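Novice: Any chance you can model this:
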Amino acid sequence: MTIRSASPRSTRRPAWAGRNYVLLTAATIVTSLGANGALIATTWAVFESGGDAGDVGIVAMARFLPLVLFLLIGGAVADRIPRHRVMVAANTLNFASQAVFAALVLSGTAEIWQMMVLTGLCGAGQAFFNPAAEGMLMSSVSGEQASRAFAFYRMAMHGAGIGGAALGGALVAFVGPGWVLAVDAAAFAVAGGLRAFLDVSGIPERKPGGGLLSDLREGWQEFIGRPWLWSIVAQFSVVVGLIGAVESVYGPLVARDELGGATPWGIALAGYGVGTVAGAVLMTRWKPRRMLLVGTLGVFPIALPSAALAVPLPAIGLTAVMFASGVAMEIFGVSWMTTMHQEIPEEKLSRVSAYDWFGSTALLPLTTALAGPAESAFGRTASLWGAAALMTLVTGLVLLVPDVRNLTRRPHQEAAPVAGGGATLDALPAQAGSADAEGALGRRG
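Specialist: Model prediction:
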C-alpha cells in the first residue's frame, strides 16, 4: 500500500480519514448528542401538555410524513446540486424549527398542533438532508478500507448517541424537555456550520440531466433492477415502521407506567447506543465475505426490544436487550453501507439512497399514528408481541432472495481519489467485505 500525503499533518490520522470525512464525522457527533435527547424530550413534552398515547403517535406521524413525502425529491436535488449546500440548508431549517419548539415548551404554551407543525418542518428538512448526507459520506472515502471508515463513522455517531440519550433522559427528568430541545437546536446550528466547510472540488462534476422527473426515473431503474436492494428496503419498510411505533410510543409508555419514568428509558436507549458502538468496533475487524447474508441474519435480534417491553423486563434487563439489538443493528448497518458503496455508481448515490430512505420510512407515519389505536384495540402487550413476530417474519422472508444470500465483496482493484481527503489509497490487497442503514432510525443528521 502506498500513501501519498498532501501535507505532513495528514499523517496524524488514517489515510482514509480525509478532510471531508473528518468534518462529516464531527458534525454527526454534534447532532447525535442533541437528537437522541430530543426524541425523549418530544415525547415528554406531549405528556406535559396533557397528551396521551394517541397524541404521541400523531406528533411522531407529523415528523415522518413529510420525511416520506419529500425524500425522492431530496435525493434528486442532492444529485443535481452540491450536496453540502443541501445539507446546510436542511440543518438551518432543523435549527429554526427546534428552536421555536423549545421556546414554546419552555413558555408552557405548546399545543399539540404546534408540535405537529414544527416536527413536520424538521421531518421535511431530514428528507433533503438524508440522501445528500449519505451520498456525501460515500463520496468521501474510497478503496478497500471503505468499510472500516464507515464503521468508525458509525461508531462515533452512536458513541455520541449514548451520551445524548442518557443525558437527555436525565435532563428531561430534572430540568424539563424544553431545555433538551434547545440543546438539539443549537446542535443543528453547529453542525450546519461545520458542513459549510465541506470540499466538493474532488467529486466528479455531474452532467446536466433531463430534469427532475428524468432523474427520478433513472434512480428508480437503478433501484428496481437490483433484487437485493428492493427486497431489503421492503423488509425494512416493515421493520423500521414497527421500530418507530415501539420507540416513539410504546417504549416511553412502558417506561412511564412500569419502569419509573424518563430516566430508565434514557438508560435503555443508551444501552442500545453502547451496543451499536460495540458492533461498530467489531465491524472494523470483521469483514464477512457474504455481506448481505451476515447483515440480514443480524436483523433478527432487532425484534428483541419489542418482546422485552411486552413482558416487561425490568430496566436492567431491557437495557441488556437493547445492547444486543444495537450490536445486531450495527452488523447489518456496516454491511449495508459497504454494499451500497460497492454496487451503486457515485453519481447516482443520492437518488438510490432516496429510494432506500423512502421505502424504509414509508410506513412510519402509519405505524406511529396507529400505535395508540392498536393499544386500545388489542392491548399494549399483544401489540408489542405482534411487532416482534412481524419483524422476525419479514426478515426470514428476505433470506429467500438469492442475491441476499450470495452477493459477496469484490476484491478492490483501483481506488479513486478521496474527495476532500488530502490522501489517496493506491490498490490495496483484497480483503473479505462488510457494512448500513438502520433502515432509517439510525442515520440522523
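
Novice: Every contact and neighbour count from this point should use C-alpha atoms.
Specialist: Noted.

Novice: What's the separation between Gly164 and Ile29?
Specialist: Spatial separation of Gly164 from Ile29 under the definition C-alpha to C-alpha, to the nearest Å is 10 Å.

Novice: same question, Gly143
Specialist: The value you get for Gly143 to Ile29, if C-alpha to C-alpha is used, is 24 Å.

Novice: related to what we said a few turns ago, between Gly164 and Ile29, which one's more packed in?
Specialist: Under the neighbour definition other C-alpha atoms under 10 Å, Gly164 and Ile29 were set side by side, and Gly164 has more, 30 against 24.

Novice: Quick one: the strands in this protein, in order.
Specialist: All strands of the chain, identified by DSSP state E, fall at 3-5, 423-425.

Novice: tell me the contacts of the residue lying closest to Met136 once chain neighbours are set aside?
Specialist: With C-alpha to C-alpha, 6 or more residues apart in numbering as the criterion, Met136 has its nearest non-adjacent residue at 6.5 Å, and that residue is Arg83. With contacts defined as C-alpha atoms under 8 Å, 6 or more residues apart in numbering, Arg83 is in contact with 132-133, 135-136.

Novice: Please provide the structure for the following sequence as well, for comparison with the first:
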Amino acid sequence: MSWRADFAVLRHREVRLFLSARFVSLLGSAVGPIALAFAVLDLSDSARTLGLVLASQSVPMVGLMLLGGAIADRLPRRLVLVVAHLVCGTTQATAAVLLLSGQAEIWHLIVLGATNGVATAVSLPALSGILPELVDAAELPQANAASGIARSTGTLLGGAVAGVIVGFIGPAPGLAVDAAAFLLAASLLSRLPLTRLARTSKSLLKDLVEGWSDFIRTRWVVVISLVMFANQFVWVGCWVTLGPVIADESLGRAGWAISNVFLGLGFLTGGFLVLRVKPSHPLRFGILGILLMIPALLCLALAPRLPLVALCALGVGIGFQAISVGVDTALGQHIPLGKLSRISSYVMLATYAAMPLAQLTVGLIDTSPRTVELAAAAAFTTTLLLALCVPSIRNLPRLT
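Specialist: The predicted structure is shown next:
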C-alpha cells in the first residue's frame, strides 16, 4: 500500500480541521507551561510557589476528569471542545495581560490555573470521541496515527518556539502565544459538524455510575488502564525525574538535551510507523512497543553514554506512539460512542494520576537512582508481560 493510501483519511475535510486544531493547540500548550514557570519565578523566585501554581491546574484536571467524561458524553463534543478552548485561551490571555501590565500576583495565576484545569478536565475526554465521530471504524487507526503525528509535530515545534520567545522576549509573550493558539484551535473546531448523541438518562450522577459499571466489567479497559498507569509512573519517575540526575553525572546536560531531541524524533517516527504497519491487534502491538522503555531504563542504570541513551530515547518515542495509537484505536472501535468519553476518562485518570505519585515516590526513595532504574525495569517488564497474558488484551482485533 502506498503512502497516498496511508494518508487517504485526510481527504475528509473534518479530519483535516481537527488535526489542524490539535496541532495548533499543542504547539501553544508546549509554550504555555514553560512561560508560566518563568513568570512565577520572576514574581516569587520560589520553587515551592511554582509547585503550588502548577498544582492549581493539575489537581482540578485530575479530580474532575471522570465528571468531564460524563459531560462530554451528554453534550455535543464539538461544543464542549470549543467552549473549553475558549476558556483556556481567555485564562492565558488574562495572565499575559496581567504580566505585561505589571499587575500580576501569584493568586491571579492560581485562580487562572484552576480555571484552566477545569476546562482541561472536560476537554480531554471529549477529544477521545471526536475522530470516531468523523470517520468509520476501518479508517480510525489511520486517523489516530495521523493525529499522533500532528500531536508530536506540534509539541516539538512548540518547544522550539518556547525557547525563542520565552528565552529572548519573556514569559508574557509566551502566554500570549498559548492564548492565540487556543483561540485559533477553537475557531477550527467550531467548523466541525455538531453531532448529538441520544441521552440514556436525565441524571449526570446516573451517567457517572453507569460509566463506572461499564468500565469495571470491560476487562481489557481495566487492564490497559493499569498498563497506562504503570507506563506513566515509570516514565515520569525514571526518565523525567531521575534521568536528569543520572545524566548530570554521566553524559552531561547537553547530552541529555540531545537525547530528548531523539525522543521527539521517536515520536514522529512512531507515528509514521503505526500509520504504515496498521497492526491487526492494536493493544498487543502497543504493549510490545512500550517494551522499548526497558532498554532505556537499563541503559540509564548500567551504561549512560550519549549514543546509547539517544538510541534508546528514539525507541521510547516509537513505543509511546505505538501504545497511544493502539489504545485510542481499541477504545474508538470497541466502545460505543455514547459511552466513549466516560470510559476514556478512566484511562486518562490512571495516566495523569501516575505523574504526581511517581514524583512523590522517587522523592521519598532513599537509594541510588541507578538502582531505582533497575528495579523499575524489572517491575515494568513483569507488568507488561502479565498484561499480555490477558486474552482480551492480546486478541482484541482491529476492525476492518
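
Novice: Would you mind reporting the TM-score between them?
Specialist: Their TM-score after superposition, calculated using TM-score structural alignment, normalised by the length of the second structure, is reported as 0.84; 393 aligned residues with a C-alpha RMSD of 3.4 Å.

Novice: quick one on the thing from earlier: the residue nearest to Met136 of the first structure maps to what in the second structure?
Specialist: For Arg83 of the first structure, the aligned position in the second structure is occupied by Arg77, per TM-score structural alignment.

Novice: Please apply the same query to Pro66 of the first structure.
Specialist: Checking with TM-score structural alignment, Pro66 of the first structure has Pro60 as its match.

Novice: Ok, Ile29 of the first structure next?
Specialist: Under the alignment (TM-score structural alignment), Ile29 of the first structure maps onto Phe23 of the second structure.

Novice: How about Val277 of the first structure?
Specialist: Taking TM-score structural alignment as the alignment basis, one finds that Val277 of the first structure is matched in the second structure by Leu268.

Novice: ok, its match touching Ile149?
Specialist: Yes. Because the distance of 5.7 Å satisfies C-alpha atoms under 8 Å, Leu268 of the second structure is recorded as touching Ile149.

Novice: In contact with the alignment partner in the second structure of Ser97 of the first structure, which residues?
Specialist: Using TM-score structural alignment, the partner of Ser97 of the first structure in the second structure is Thr91. Counting by C-alpha under 8 Å, 6+ apart, Thr91 of the second structure touches 112-113, 115-116, 179.

Novice: go with 7 Å
Specialist: Applying C-alpha atoms under 7 Å, 6 or more residues apart in numbering, one finds that Thr91 of the second structure lies in contact with 112, 116.

Novice: picking up where we left off before, output the strands of the first structure in a markdown table; the columns should cover distance to Gly219 of the first structure and mean neighbour count.
Specialist: Supplementary listing: the strands of the first structure in a markdown table, determined by distance: least, C-alpha to C-alpha, whole Å; neighbours: other C-alpha atoms under 10 Å:
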| stretch | distance to Gly219 of the first structure | mean neighbour count |
| --- | --- | --- |
| strand 3-5 | 35 | 14 |
| strand 423-425 | 29 | 22 |
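
Novice: Tell me which of those strands approaches Arg195 of the first structure most closely.
Specialist: With C-alpha to C-alpha as the criterion, Arg195 of the first structure lies closest to strand 423-425 of the strands of the first structure, at 19.8 Å.

Novice: In the second structure, what range does that closest one match?
Specialist: Going by TM-score structural alignment, strand 423-425 of the first structure lines up with nothing in the second structure.

Novice: who does that strand touch, helix- and strand-wise?
Specialist: strand 3-5 (3 or more C-alpha pairs under 7 Å, 6 or more residues apart in numbering; DSSP states H and E).

Novice: And the strand it packs on, what does it pack against?
Specialist: strand 423-425.

Novice: Could you find the counterpart of Phe285 of the second structure in the first structure?
Specialist: Matched to the first structure by TM-score structural alignment, Phe285 of the second structure sits across from Val294.

Novice: and if you look at Leu396 of the second structure?
Specialist: Under the alignment defined by TM-score structural alignment, Leu396 of the second structure corresponds to Leu407 in the first structure.

Novice: any idea how far Arg226 of the first structure is from that match?
Specialist: Leu407 of the first structure sits 11 Å away from Arg226 of the first structure when distances are taken as C-alpha to C-alpha.

Novice: Please verify my assumption that the match of Pro66 of the first structure contacts Ala119.
Specialist: No. Counting by C-alpha atoms under 7 Å, no contact exists between Pro60 of the second structure and Ala119, whose distance comes to 9.1 Å.

Novice: These two - which one has more neighbours?
Specialist: When neighbours are counted by other C-alpha under 10 Å, Pro60 of the second structure and Ala119 differ, and Ala119 comes out ahead with 25 against 19.

Novice: What are the neighbouring residues in contact with the closest residue to the more buried one other than its chain neighbours?
Specialist: Counting by C-alpha to C-alpha, 6+ apart, Ala84 is the residue found nearest to Ala119 of the second structure once chain neighbours are left out, at 4.9 Å. Applying C-alpha under 7 Å, 6+ apart, we find Ala84 of the second structure in contact with 119-120, 123.
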